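Chemist: Any chance you could fold what I've pasted below:
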Amino acid sequence: MKIAVIGAGIGGLSTAVGLQRAGAEVTVFERASEPRAGGSGLSIFANGIAALETLGLSEAFDAVTDAGVEGFAAGQRLADGRWIAQVPNDAVGALRIVDRADLHRILLDALDPGTVLTGSEATVTATDGTLTVEEPGSAGSAVSEHFDLVIGADGLHSRTRTVVDGETVAPRYSGYSAWRGITSVPVDLSGEAGESVGHGRRFGIAPLADGRVYWFAVANMPQDAVFADEKATVEQMFTGWHSPIADLIAATPAEEVRRTAISDLSRRLARFHRDRVVLIGDAAHAMTPNLGQGGGQALEDAATLTVLLGPLLARGRAGNSAEDRAELEAALQRYESLRRPRTQSIAQKSRLMGQVFQLESPLLAGLRNAVISAVPSRLIASQAASVQKWSPPSV
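Modeler: This is a model prediction of the structure:
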């Protein structure tokens, strides 16, 4: 089976790894001159870890992450450092924090040489698997290529999504943006991580395996806000917040502090596939990062698609006979039935979580904090577990 993947992000690359190992002939088209990954970390919970295991990537992933993060105090703190909610260590479940650059490298190394074509603009022109591809040095000229399956992994601003859904689904700005960074040196966290909340602002802390720290800072602002100095702006916004927030920002090179407008999809998609075109990751279900599930859900997509297409690939079939076409359609339908309800539910919960934690009113924020403090920690843990519980489908 000849498969095209549009987009070399985590979702696209992990899907390519799984399908290539299962026997498909895979080509990944990436419009950028090189895959982009660095500058931030990623929380991978039990569901993402299970997906990586399904894809055969556990060993490489374990080599760059550390289970010690599971022993850190986690939950929500106030700006002065007082805890308002803590999740019991034995209820956190599996968790790893990975530098996105490391995960990207693992995925690229797992692919056959020449699988990823950078600087290649690929556009779906028909749901039968036909692509228009403009390659580097082609001076604007494009060629038409046909694939047995096209996987749209082209992110929040996916053009493949329009072909599948039938209409353009615009991104929806959340009302807040996030700075992300990784310290250049180890910083002592005294065994405490998690998130600190204020009025329309939040700060998150997550330790990496080598002692460096991934952090993020969130603030309400217009989508088109402009700051002359991003690092200085973060430092000013979080002046006076508890230790070691100032140290984390100071330990991050200014050029590595990047801000992203946080958006999700303006509506739920009615479908994730049409004919021989299927969506994964942000192209299908872009969500805000408030539950730390964007990467995990993309990995689940990759593992699910790999498992469901496995029987067809194992027989070396391209899906072109009537019987094969029916089997391919059945696999894609099952993928959609498994992935659409779960991802859309998580996206909705994540958006609601962001609205709650970005409250600016001191009165409403105080009420929020009081309610969170009153919720039993075991209930918080059980809610988290309901999102993080996942296993690959049976075939």
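
Chemist: C-alpha from now on. contacts and neighbour counts both.
Modeler: Noted.

Chemist: Which residues does stretch 40-47 contact?
Modeler: For stretch 40-47, the external contacting residues (Cα atoms under 8 Å, 6 or more residues apart in numbering) are 93-101, 180-182, 214-215, 292-293, 295-296, 300, 388-391.

Chemist: For ChimeraX, write the select line for the buried members of those.
Modeler: Here is the ChimeraX command that selects the buried residues among the contacts of stretch 40-47 (16 or more other Cα atoms under 10 Å):
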select :93,94,95,96,97,98,99,100,101,180,181,182,214,215,293,295,296,300,388,390,391
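
Chemist: Please name the nearest non-neighbouring residue to residue 8.
Modeler: residue 30 (5.5 Å; Cα to Cα, 6 or more residues apart in numbering).

Chemist: Sort out which of the contacts of stretch 40-47 are in helices and list them.
Modeler: Per DSSP state H, helices hold the following members of these: 100-101, 295-296, 300, 388.

Chemist: Farthest pair within those residues?
Modeler: The most widely separated members of the ones in helices among the contacts of stretch 40-47, counting by Cα to Cα, are 101 and 388 (23.3 Å).

Chemist: top strand in this protein by residue count?
Modeler: Across the chain, the longest stretch assigned as strand under DSSP state E is strand 171-182.

Chemist: Now do the buried residues in that one.
Modeler: Residues of strand 171-182 classed as buried under the neighbour-count rule (16+ other Cα under 10 Å) are 171, 173-182.

Chemist: Stretch 345-355 too?
Modeler: By 16+ other Cα under 10 Å, the buried positions in stretch 345-355 come out as 346-347, 349-351, 354-355.

Chemist: Would you mind confirming that residue 144 is in contact with residue 133?
Modeler: Yes. If you go by Cα atoms under 8 Å, residue 144 and residue 133 touch, sitting 6.2 Å apart.

Chemist: So for those two, which sits in the more crowded spot?
Modeler: Counted by other Cα atoms under 10 Å, residue 144 and residue 133 do not tie: residue 133 has more neighbours, with 19 against 13.

Chemist: Nearest spatial neighbour of the more buried one, chain-adjacent residues omitted?
Modeler: Leaving aside its sequence neighbours, residue 133 sits nearest to residue 122 (Cα to Cα, 6+ apart; 4.4 Å).

Chemist: Before we compare anything, build this one as well:
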Amino acid sequence: MLTATTLSEQLEAQRDDRLRVLIAGAGVAGVTLASFLRTRGLHPVLIERMPRMEHPGYMLALMPTVDPVLKDIGVHDEYLARSAPLTRYAFRSHRGRTLRTDDLGALLSLHGDYQGIERGVLLEVLTAHGCPVTFDTTITTIGDDVGFSSRERAAFDLVVAADGIHSRTRDLLEVGEVSTVDTGWAGWVTWSDALGDDPALGEELWGDGLFLGVYPVKDRIGIFLGGPVADLRIGPSALAARVRKAAPEIGPRLGAALDAVTADPDTYLWPLTDVRAQRWIDARRHAVLLGDAASGFLPTAGIGAGMAMESAWMLGRMLAHADRTSLSAVLAEWEHVQKPRVESAQSNSRMLAKLMFRRGRAVAWLRETAMRVMTVKAVLGPIIRLIAEQPDPDAAAESAISAR
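Modeler: Coordinates of the predicted model:
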């Protein structure tokens, strides 16, 4: 679990580490890196700008890229126990009828597990062996040392900005252009206990200016109901009623999902935007971007959180080979290996967004015609290749050090 700890206590614990690492952001990427480094005998300082962990959470689909990450941290069994298999995927027409159902389990089983999990539960799993964090703290300056909002100062060998898509730490770094894709869509997230007859089934309805998805997690399903931002002003209940009218064939499971949206007084609104930094490393400040701060994903391919965890694991495994003299070379090789992988997956998510987040009856008909013949394997082909070609971080680190 995350344990609230003062900054001075964290700094004292780190005093004799061979690499002094500061991680800004206790989200999925930051916690993954912090937990991994602690298994290697380091004491990374972890800070979080929120005064407490009160993120409302959402559902994550994690592909097999995360299996080696969780095994190295020693929490893979707990992860499987607290997540749910996502083995089948159904695509529904704009009228709500199921057009096709694909076997995701058979597609991905060769590579490992494909699981649904709540974000908050994932953070608990990642910190099962304990993880100190200093809340309500941000970085204010980065130079020869780091200044904090608490007015304390300390020197580090590496600063990791893992504080999300709207990273404040990134604004202090020289990482080139930071571009974004704004789909103009957003959606509400909530939960339902109505698992239906097939609890391992994920379903999506791509409508005319509407999107409804349900995704399994442990003992319940996560629900996303969205549309163009301008259309969301009517509120979740009214949008749910619009879906019922537009898609009368949704069936009891999706009907229960809409009931849950209507009944929830505190749904979480998720804007569908992403971000991409031109560079991940600011060598002058000995700092790197990680996770959403480097490449924040649209949720369309279900790969963003997994790639953030993989990037953190790659970085941690490579840092295990580094000392202060080889650190720059190791970081450069990490960016060289990992950045193209992440951006390839991000581009796939952007491509799917162009297909999914559209409006117009004619567009809906054309899309459904294409989806009748387009397999999930074809759509996710680039992602599956990334899974199959996961790089060896130890070999990458050794190559970087020997090439210095």
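
Chemist: Need the TM-score from the superposition.
Modeler: Once superposed, the chains reach a TM-score of 0.84 (TM-score structural alignment, normalised by the length of the first structure), with 365 aligned residues with a Cα RMSD of 2.4 Å.

Chemist: quick revisit: and the buried residues of strand 171-182 of the first structure, which is closest to residue 271 of the first structure?
Modeler: Nearest to residue 271 of the first structure among those: residue 171, at 16.9 Å, using Cα to Cα.

Chemist: which residues does residue 214 of the first structure contact?
Modeler: Residue 214 of the first structure makes contact with 40-41, 99, 180-183, 205-208, according to Cα under 8 Å, 6+ apart.

Chemist: 6 Å instead?
Modeler: By Cα atoms under 6 Å, 6 or more residues apart in numbering, the residues touching residue 214 of the first structure are 41, 181-182, 206.

Chemist: what's around the counterpart of residue 210 of the second structure in the first structure, how many residues?
Modeler: Under the alignment (TM-score structural alignment), residue 210 of the second structure maps onto residue 201 of the first structure. By other Cα under 10 Å, the residues close to residue 201 of the first structure number 21.

Chemist: now residue 201 of the first structure: how far from residue 217 of the first structure?
Modeler: Noted for residue 201 of the first structure: a distance of 7 Å to residue 217 of the first structure, by Cα to Cα, to the nearest Å.

Chemist: for the closest residue to residue 361 of the first structure other than its chain neighbours, helix, strand, or coil?
Modeler: The shortest distance from residue 361 of the first structure to any non-neighbouring residue, by Cα to Cα, 6+ apart, is to residue 199 (6.5 Å). Classification of residue 199 of the first structure using DSSP: H, G, I helix; E, B strand; the rest coil returns coil.

Chemist: right, and residue 199 of the first structure touches residue 360 too?
Modeler: Yes. Between residue 199 of the first structure and residue 360 there is a contact at 4.3 Å, judged by Cα atoms under 6 Å.

Chemist: Show me what residue 153 of the first structure aligns to in the second structure.
Modeler: Counting by TM-score structural alignment, residue 153 of the first structure corresponds to residue 162 in the second structure.

Chemist: Identify each of the helices in the second structure and give its residue range.
Modeler: With DSSP H as the criterion, the second structure has helices at 7-14, 28-39, 67-73, 76-81, 104-108, 119-126, 236-246, 251-263, 304-319, 327-356, 361-373, 376-379, 381-388, 393-402.

Chemist: Compare those and report which one is nearest to residue 272 of the second structure.
Modeler: Comparing those by Cα to Cα, helix 327-356 comes nearest, at 9.2 Å.

Chemist: Show me what the closest one is packed against.
Modeler: Packing contacts for helix 327-356 of the second structure, counted by 3 or more Cα pairs under 6 Å, 6 or more residues apart in numbering; DSSP states H and E, involve helix 393-402.

Chemist: buried ones in the helix it packs on?
Modeler: For helix 393-402 of the second structure, the neighbour count (16+ other Cα under 10 Å) marks 393, 396-397, 400-401 as buried.

Chemist: circling back to that earlier point, would you mind putting the buried residues of strand 171-182 of the first structure into JSON lines with distance to residue 158 of the first structure alongside?
Modeler: Formatted as JSON lines, those follow (distance: Cα to Cα, whole Å):
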{"residue": "171", "distance to residue 158 of the first structure": "10"}
{"residue": "173", "distance to residue 158 of the first structure": "16"}
{"residue": "174", "distance to residue 158 of the first structure": "18"}
{"residue": "175", "distance to residue 158 of the first structure": "21"}
{"residue": "176", "distance to residue 158 of the first structure": "22"}
{"residue": "177", "distance to residue 158 of the first structure": "20"}
{"residue": "178", "distance to residue 158 of the first structure": "21"}
{"residue": "179", "distance to residue 158 of the first structure": "23"}
{"residue": "180", "distance to residue 158 of the first structure": "23"}
{"residue": "181", "distance to residue 158 of the first structure": "26"}
{"residue": "182", "distance to residue 158 of the first structure": "28"}
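
Chemist: Max pairwise distance over these: which two?
Modeler: Taking Cα to Cα as the measure, the buried residues of strand 171-182 of the first structure span a maximum distance of 26.9 Å, between 171 and 182.

Chemist: what's the nearest residue to residue 113 of the second structure if we skip its chain neighbours?
Modeler: Nearest one to residue 113 of the second structure, counting by Cα to Cα, 6+ apart, is residue 64 at 5.1 Å.
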